[in-house]
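> pasting the structure only:
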């Protein structure tokens, strides 16, 4: 058993835009295992936009990240030592181990730790396409948008861990999938590798009128379902192209995570187009995880669901990688390699 552990804690709360100064790298002892606990050598850490909101001491769907404690985060790794009968050394597991190299889990706590099969699916994929981001895509699309064959589904942040899965699942259900992403390389990947029907580069269409014209070309029959990750001007433009009785799954508002105002300027359309808008947090729909993971795991194992990863080299690189994620500098799922 190792004696020391490296971890990153939240040192201070951001005032406006987050910075590396809000984090602190520490070396601390690894605690001795108690009955029912499991020690995991973590291999990969997931970096996700929701972490930014939890850095603030403000009302949210979850408690704020405590100061001077390990940053919250999903992880995958291998059991190094176990004092729980359900786990043995060598088991591959996924849990919320946080920004640290070693994590102790109370394995008896429901949902704290889950064994996974790393022989058919890469271990890192359990933090992406076959993990929380993939399940988020599945729940938002299948459960809330309820796509029907022939409909047009739009998703922004389309090359990211969630958006990339949304489009592929929509195509598998006979829909037209239109992505919105930042950069020609990301749009090329979304269309040529992931199989979307079209992708709009918002960096080339920064004015609302230009973005609307590009969306008209990509979705000539209008938009039936919107999976919203960004908010702001992009959200307004897509709302203006929604068909009657369209459905919006509101997953994220990353353009406002540093405190920017995100007014909806086309709110009248919610009424005139009789739209259904549902904000959702995937952890509140645990009953949907088993069917979602079954489909996602089968598709990844069979090579039918593609994904891409950006991997920071070590724990010390996590803060910069996280800030880059918030700026859209990652390509696909943002991970940190821990082992």
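Alright, I've got the coordinates. Since the structure is predicted, the reported quantities are computational estimates derived from the model, not experimental observations.
> from here on, contacts and neighbour counts on C-alpha atoms
Noted.
> please enumerate the helices of the stretch 101-250 of the chain.
Ranges of helices in the stretch 101-250 of the chain, per DSSP state H, counting those that start in this stretch, are 132-138, 163-172, 184-192, 208-218, 233-239.
> of those helices, which is nearest residue 261?
Proximity to residue 261 (C-alpha to C-alpha) singles out helix 233-239 among these, at 11.2 Å.
> circling back: now the helices of the stretch 101-250 of the chain in a markdown table, with mean neighbour count and distance to residue 101?
Shown next, in a markdown table, are the helices of the stretch 101-250 of the chain (neighbours: other C-alpha atoms under 10 Å; distance: least, C-alpha to C-alpha, whole Å):
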| stretch | mean neighbour count | distance to residue 101 |
| --- | --- | --- |
| helix 132-138 | 26 | 20 |
| helix 163-172 | 26 | 28 |
| helix 184-192 | 19 | 31 |
| helix 208-218 | 17 | 43 |
| helix 233-239 | 20 | 38 |
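> now for those helices, which one comes closest to residue 331?
helix 184-192 (7.4 Å).
> quick one, the closest one and helix 163-172 angle?
Relative orientation of helix 184-192 and helix 163-172, computed by axes from the mean of the first three to the mean of the last three C-alpha atoms, to 10 degrees: 30 degrees.
> just checking, what packs against helix 184-192?
Applying 3 or more C-alpha pairs under 8 Å, 6 or more residues apart in numbering; DSSP states H and E, one finds that helix 184-192 makes contact with strand 176-181, strand 198-201.
> list the contacts of residue 307.
Going by C-alpha atoms under 8 Å, 6 or more residues apart in numbering, residue 307 touches 129, 161, 164, 165, 332, 333.
> adding another structure so you can compare the two:
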């Protein structure tokens, strides 16, 4: 291969994201300087927050510019190195973006570049041990602060983050209820991930089912969705409850802002707490989460699903799967 295939951001999204927002191009393979590493992407990670990176507004990372390569996490192979810590043939995790080749260096970009631990597959590194697994770990334990016997409600529960949140909550002695879309995902939650109950938002009245499955209300709500599901959840919170705000995928593709929950005062009257967080703030503690997650996975205490699409041409359509609900578990693509 002598050229670097790339997908560029062509137009900012207006409504549902789609392949028309991106443009294919080919450029020369980049050259590296001292302290840099040339990598060839093997797997790409797809995350709901990528939709936010495409919007021209301030955020925790700068927006992707029109004509720039679309940002994404990846697992890649080192092709050439002018850094003493990296050798050709090694596998690394980095922000390789939607392209074949990328120039990376330690300490640069959102995640820098890190070698995969021995025995860890690319699929594992980009899912349970990656951003989504760490988000579940720190979001629940640092912000939710679960205690034995409490009830934990999780939206987006069959997703890469939500499914791990629920299982960690079970390990901490909590009763866990998940909200997901469709019979297949709900069955997986109770039969495989061992949630205590599941609510199908596509076919059930969410508020009614929360009341039925949480007769003593909930103590922690880990929210990946926002929108009407957040409002439904706020009808059933306990005294001193905690709402962990992780994402809002229900609203990411809206053209116009939608009204917020009309029952936020329930947080006040029940002395609750609602807090957002960004996983990048926790990267210095990454090994804490990785070591715990490896232990739980090795012991069979946590299971996870990976949805792998194939082929460079399918990169834009794979991102869209996150917002249509087609993906099941962590969405990846093998180049």
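Structure's in. What do you need? These numbers were taken from a predicted model, which means no experiment stands behind them.
> after superposition, what's the TM-score here?
For this chain pair, the superposition-based TM-score is 0.95 by TM-score structural alignment, normalised by the length of the second structure; 332 aligned residues with a C-alpha RMSD of 1.5 Å.
> thinking again about what came up before, which one, of the helices of the stretch 101-250 of the first structure, ends up nearest to residue 123 of the first structure?
Closest among the helices of the stretch 101-250 of the first structure, using C-alpha to C-alpha: helix 132-138, at 13.5 Å.
> now the closest one on the second structure. Mean distance?
Superposed on the second structure, helix 132-138 of the first structure shows a mean distance to its aligned partners of 0.5 Å (mean C-alpha distance after the TM-score superposition for the first structure).
> gap between that helix and the chain center?
A distance of 7 Å separates the centroid of the chain from that of helix 132-138 of the first structure, by C-alpha atoms, centre = their mean, to the nearest Å.
> now stretch 265-275 of the second structure
Distance, centroid of stretch 265-275 of the second structure to centroid of chain: 26 Å (C-alpha atoms, centre = their mean).
> and what of stretch 215-226 of the first structure?
Here stretch 215-226 of the first structure is found 24 Å from its chain centre; the criterion is C-alpha atoms, centre = their mean.
> one more: stretch 11-21 of the second structure?
20 Å.
> in it, which residues are buried?
For stretch 11-21 of the second structure, the neighbour count (16 or more other C-alpha atoms under 10 Å) marks 12, 13, 17, 18, 19, 21 as buried.
> middle-most residue in the first structure, spatially?
residue 133 (3.9 Å; C-alpha atoms, centre = their mean).
> for the residue nearest to that residue when sequence neighbours are not counted, give me its contacts.
Leaving aside its sequence neighbours, residue 133 of the first structure sits nearest to residue 162 (C-alpha to C-alpha, 6 or more residues apart in numbering; 4.9 Å). Shown in contact with residue 162 of the first structure (C-alpha under 8 Å, 6+ apart): 128, 129, 133, 134, 136, 137.
> what about 7 Å?
Contact analysis of residue 162 of the first structure by C-alpha atoms under 7 Å, 6 or more residues apart in numbering lists 133, 134, 136, 137.
> in the second structure, which of the residues you listed still touch?
For the contacts of residue 162 of the first structure, the contacts that persist in the second structure are 133, 134, 136, 137, with contact defined as both residues aligned by TM-score structural alignment, their matches' C-alpha atoms under 7 Å.
> and residue 78 of the first structure, how far from residue 84 of the first structure?
14 Å (C-alpha to C-alpha, to the nearest Å).
> cool, residue 71 of the first structure as well?
Relative to residue 84 of the first structure, residue 71 of the first structure is positioned 25 Å away (criterion: C-alpha to C-alpha).
> quick one: which of those two has more around it?
Per other C-alpha atoms under 10 Å, whichever of residue 71 of the first structure and residue 84 has more neighbours is residue 71, with 22 against 15.
> trace the more buried one over to the second structure, please.
Per TM-score structural alignment, the equivalent position to residue 71 of the first structure in the second structure is residue 70.
> who touches its match in this structure?
Neighbour list for residue 70 of the second structure: 7, 8, 9, 64, 97, 98 [criterion: C-alpha under 7 Å, 6+ apart].
> separation between it and residue 53 of the second structure?
9 Å.
> please apply the same query to residue 318 of the second structure.
According to C-alpha to C-alpha, residue 318 of the second structure stands 16 Å off from residue 53 of the second structure.
> repeat that for residue 101 of the second structure.
21 Å.
> which one of the two has more residues nearby?
A direct count of neighbours by other C-alpha under 10 Å for residue 101 of the second structure and residue 53 places residue 101 higher, at 24 against 21.
> hang on, the more buried one packs against residue 43?
No - applying C-alpha atoms under 7 Å as the test, residue 101 of the second structure and residue 43 come out as separate, 11.9 Å apart.
> buried stuff in stretch 312-328 of the second structure?
For stretch 312-328 of the second structure, by 16+ other C-alpha under 10 Å, it's 312, 315, 316, 318, 319, 320, 321, 322, 323, 327, 328.
> you'd agree the fifth one is up against residue 45?
When you say that, I think you mean residue 319 of the second structure. No - if you go by C-alpha under 7 Å, residue 319 of the second structure and residue 45 don't touch, sitting 9.2 Å apart.
> columns distance to residue 307 of the second structure on top of the buried residues of stretch 11-21 of the second structure, output as TSV?
Formatted as TSV, the buried residues of stretch 11-21 of the second structure follow (distance: C-alpha to C-alpha, whole Å):
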residue	distance to residue 307 of the second structure
12	26
13	24
17	19
18	19
19	19
21	23
